[in-house]
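*Asks:* quick check, what structure comes out for this input:
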Amino acid sequence: AVGGKKGGKGPPPKQLTPEEKAKQQQMRKKKIEREAKAKGCPAGFSMVNGDVPGGDQFNRTNPKMNSIELCSEDCASRPDCVSFEWSPNGHNCNANKQSLAHFDKP
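*Replies:* Next up, the predicted model:
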């Protein structure tokens, strides 16, 4: 959309369809994920594709952390935590008592 000065002349911004809005949102999420992957994990951790099933293994309900660094520090502060999963879009931080991720079958 092209913006102009308030009260300026020109066409109003184009209204996006729900499909266009969803596509834009998906593109923003993918960009955030790419940037997070490029940044990598904090010291002491490495990125592994996959999922440790069951969510947070320390019985926390919907744990949120604003950064991967905070999530890794939370895991490091727990003696039984050996891995964590952090979502750059939802800021979910699941601490795990197991280190191996499980993969979906192709």
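
*Asks:* drop to CA atoms for contacts and neighbour counts, all remaining ones
*Replies:* Fine.

*Asks:* give me the number of residues near E19?
*Replies:* Counted by other Cα atoms under 10 Å, the residues lying close to E19 total 9.

*Asks:* helix, strand or coil for it?
*Replies:* Using DSSP: H, G, I helix; E, B strand; the rest coil, the structure places E19 in helix.

*Asks:* tell me how far P18 lies from K29.
*Replies:* 16 Å (Cα to Cα, to the nearest Å).

*Asks:* so the two - more neighbours on which side?
*Replies:* K29 (15 against 9).

*Asks:* and the more buried one, what element?
*Replies:* K29 belongs to helix 18-39 when elements are defined using DSSP states H and E.

*Asks:* let's see this one next to it:
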Amino acid sequence: MKRRQPPETSSRKQLRRARRRHAERVVFAVVFTAAELWAIAATVALLEDDGVLAIAVSVVLSAALIAVWDTWQSVLASGRALRSPLPEPRPAEGVEPEHRVELVRG
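*Replies:* Take a look at the predicted model:
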């Protein structure tokens, strides 16, 4: 998944577009999760085999659950990125900040 720059908070058009994309991703994640859970339940209920096929099916089903988990992690991360403020710009190298915080008492 490629990283996207967060939208500028001053641009309403960019914020609306980012919120719409996030809403589309949430809907996609809900549909994808429902389809995967249905497929897993149907496979477990209808599979009547032992041995190598049962092991192969368990590996495929675990991969499906990992895909669902990864989908929700990316959706939640993009939601957090929309809600969090943009980081403060860093000062240029060699320029002292206006205030210093002493971490060690002396």
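
*Asks:* TM-score of the superposed pair?
*Replies:* Once the chains are laid over each other, their TM-score by TM-score structural alignment, normalised by the length of the first structure reads 0.30; 45 aligned residues with a Cα RMSD of 3.8 Å.

*Asks:* quick revisit: which element follows the helix holding K29 of the first structure toward the C-terminus?
*Replies:* Assigned by DSSP H and E, the successor of helix 18-39 of the first structure is helix 68-76.

*Asks:* list the buried ones in the helix holding K29 of the first structure?
*Replies:* For helix 18-39 of the first structure, a neighbour-count test (16 or more other Cα atoms under 10 Å) marks A36 as buried.

*Asks:* what's the angle from it to helix 68-76?
*Replies:* Orientation check (axes from the mean of the first three to the mean of the last three Cα atoms, to 10 degrees): helix 18-39 of the first structure against helix 68-76 gives 60 degrees.

*Asks:* packing partners for helix 18-39 of the first structure?
*Replies:* Judged by 3 or more Cα pairs under 8 Å, 6 or more residues apart in numbering; DSSP states H and E, helix 18-39 of the first structure is in contact with no other helix or strand.

*Asks:* tell me what the lengthiest helix in the second structure is packed against?
*Replies:* Longest helix of the second structure, by residue count under DSSP state H: helix 12-46. Judged by 3+ Cα pairs under 8 Å, 6+ apart, helix 12-46 of the second structure is in contact with helix 52-83.

*Asks:* buried ones in the helix it packs on, by neighbour count?
*Replies:* 57, 61, 64, 68, 71-72, 75, 78-79, 82.

*Asks:* looking at those, spot the one nearest L15 of the second structure.
*Replies:* L82 (8.2 Å; Cα to Cα).
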